[in-house]
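> can you look at this prediction? I've put the sequence above it.
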Amino acid sequence: MRISEGVEWGLHCCLTLAWIGDDEPVSAPRLATWFELPPAYLSKCLQALVRAGILSSTPGVRGGFRLARRPAEITVMDVVTAIEGPEPAFRCTEIRQHGPGVDPAAPEFRRPCAITAVMRRAELAWRRELAGQTLADLMSAAPPQAAERAQQRHRLLRG
């Protein structure tokens, strides 16, 4: 399974917004500068997080992004789903039923494919693990100086 870099970007932006607080929204260009990311692609990720209700956005010159919910109410899975979409990672197309001499009505095709079953179990375990971890959990697992450094960088970039 491969997850896009947008998930990493979204999670780091959410953590940063959580650490710097709600005083003022942070613009997409400022976040892009913060992490040295391409602004246009980061903006798409941030908008996906807004559509999912993870971030809120304020338009205008002084606009930007804030967390829409408390860090304890945002799971890692919420961010993954916002960026990647809700579709399962594995999609079985039942190729075992294709090809010469195959009868799709044969008894072995009445049950789901064993490959599909194991992949679904693995994905459910993965999703459960990510749904059990919140931004607040990630914040507590970070080094103690992380919040202070985020606030310092925020002040620096604000000018």
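Sure thing, it's come through.
> only C-alpha atoms from now on, for both contacts and neighbour counts.
Fine.
> now do the helices in the chain.
Secondary structure of the chain (DSSP state H): helices at 5-20, 28-35, 39-51, 76-84, 114-131, 135-141, 146-158.
> tell me how far the fifth one is from the chain's mean position?
Taking the mean of its C-alpha atoms, helix 114-131 sits 17 Å from the chain's own mean (CA atoms, centre = their mean, to the nearest Å).
> below is structure B, check it against A:
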Amino acid sequence: MKLPETSEWVLHTATVIAQLPPGSTVSAAQLSEHFGVAGPYLSKQLAKLVRAGILTGSTGPRGGFRLAREPERISILDLVIAVDGAADPYVCRELRQQGRGAARPEDCRNPCALAAAMRAAHEAWRASLANVTLAGIVDGLPASVIEKNRRLLG
């Protein structure tokens, strides 16, 4: 499965926000500069996280983004769904029933075995991401990384 580049942006952005002291905010401009990514496009992705209830955003001189809930309650799957949706990336078009080699209708009463295998893989991927939280990711980072990010974004 290939996710868009913005998925990586969102994963890193949420992880760095989770490293900040509780209640701290960081602007889209700071995050854009921190990661060297396009500000306007990153802002659109951050807005998706706000709509999903993962971040809150405020305006003004001390405004910015912060987590809307504890990092223990934000999974990597939550982040991916917020920006990429929840749809299964594999779409079975029943190729087995087309063309010269088309299977007989009576041989296609059960779901396509390939579609079933792809669906099972997608569900396993989702379950795996659902079990990883921002808190778990941050807990695995070296203290020096967290200190540096707090210093640069605080």
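Thanks, I have it. Just so you know, these numbers come straight off a predicted model, no measurement behind them.
> overlay the chains and give the TM-score.
Once superposed, the chains reach a TM-score of 0.92 (TM-score structural alignment, normalised by the length of structure 2), with 154 aligned residues with a CA RMSD of 1.6 Å.
> of the helices of structure 1, which stretch is the most buried?
Most buried of the helices of structure 1, by mean neighbour count (mean count of other CA atoms under 10 Å): helix 76-84, with a mean of 21.
> what about that one, how far off from structure 2?
With mean CA distance after the TM-score superposition for structure 1, helix 76-84 of structure 1 departs from structure 2 by a mean of 0.6 Å once superposed.
> list the contacts of that helix.
Applying CA atoms under 8 Å, 6 or more residues apart in numbering, the contact partners of helix 76-84 of structure 1 are 3-4, 6-7, 10-11, 45, 48-49, 51-52, 54, 127, 130-135.
> re the thing from before, reformat the helices of structure 1 as a markdown table; add distance to residue 107 of structure 1.
Putting the helices of structure 1 into a markdown table (distance: least, CA to CA, whole Å) gives the following:
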| stretch | distance to residue 107 of structure 1 |
| --- | --- |
| helix 5-20 | 42 |
| helix 28-35 | 55 |
| helix 39-51 | 44 |
| helix 76-84 | 36 |
| helix 114-131 | 14 |
| helix 135-141 | 48 |
| helix 146-158 | 58 |
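> tell me which of those helices sits nearest to residue 67 of structure 1.
helix 5-20 (6.4 Å; CA to CA).
> in structure 2, what residues pair with that closest one?
Here helix 5-20 of structure 1 aligns to structure 2 at residues 5-20, judged by TM-score structural alignment.
> show the contacting residues for residue 56 of structure 2.
50, 65, 66, 67, 68.
> number of nearby residues for the aligned residue in structure 1 for the last one?
So the one you mean is residue 68 of structure 2. Residue pairing (TM-score structural alignment): residue 68 of structure 2 is matched to residue 68 of structure 1. Around residue 68 of structure 1 there are 17 other residues, counting by other CA atoms under 10 Å.
> what's the nearest residue to residue 68 of structure 1 if we skip its chain neighbours?
residue 55 (4.5 Å; CA to CA, 6 or more residues apart in numbering).
> surely the one you found meets residue 71?
No: with contact defined as CA atoms under 8 Å, residue 55 of structure 1 does not count as touching residue 71 (10.8 Å).
> how close does the closest residue to residue 28 of structure 1 other than its chain neighbours sit to residue 10 of structure 1?
Nearest residue to residue 28 of structure 1, sequence neighbours excluded (CA to CA, 6+ apart): residue 43, at 5.9 Å. To residue 10 of structure 1, residue 43 of structure 1 is 10 Å away according to CA to CA, to the nearest Å.
> again, but for residue 154 of structure 1
From residue 154 of structure 1 to residue 10 of structure 1 the distance is 17 Å (CA to CA).
> equivalent analysis for residue 150 of structure 1, please.
Distance from residue 150 of structure 1 to residue 10 of structure 1, by CA to CA: 16 Å.
> fine by me, we can end here.
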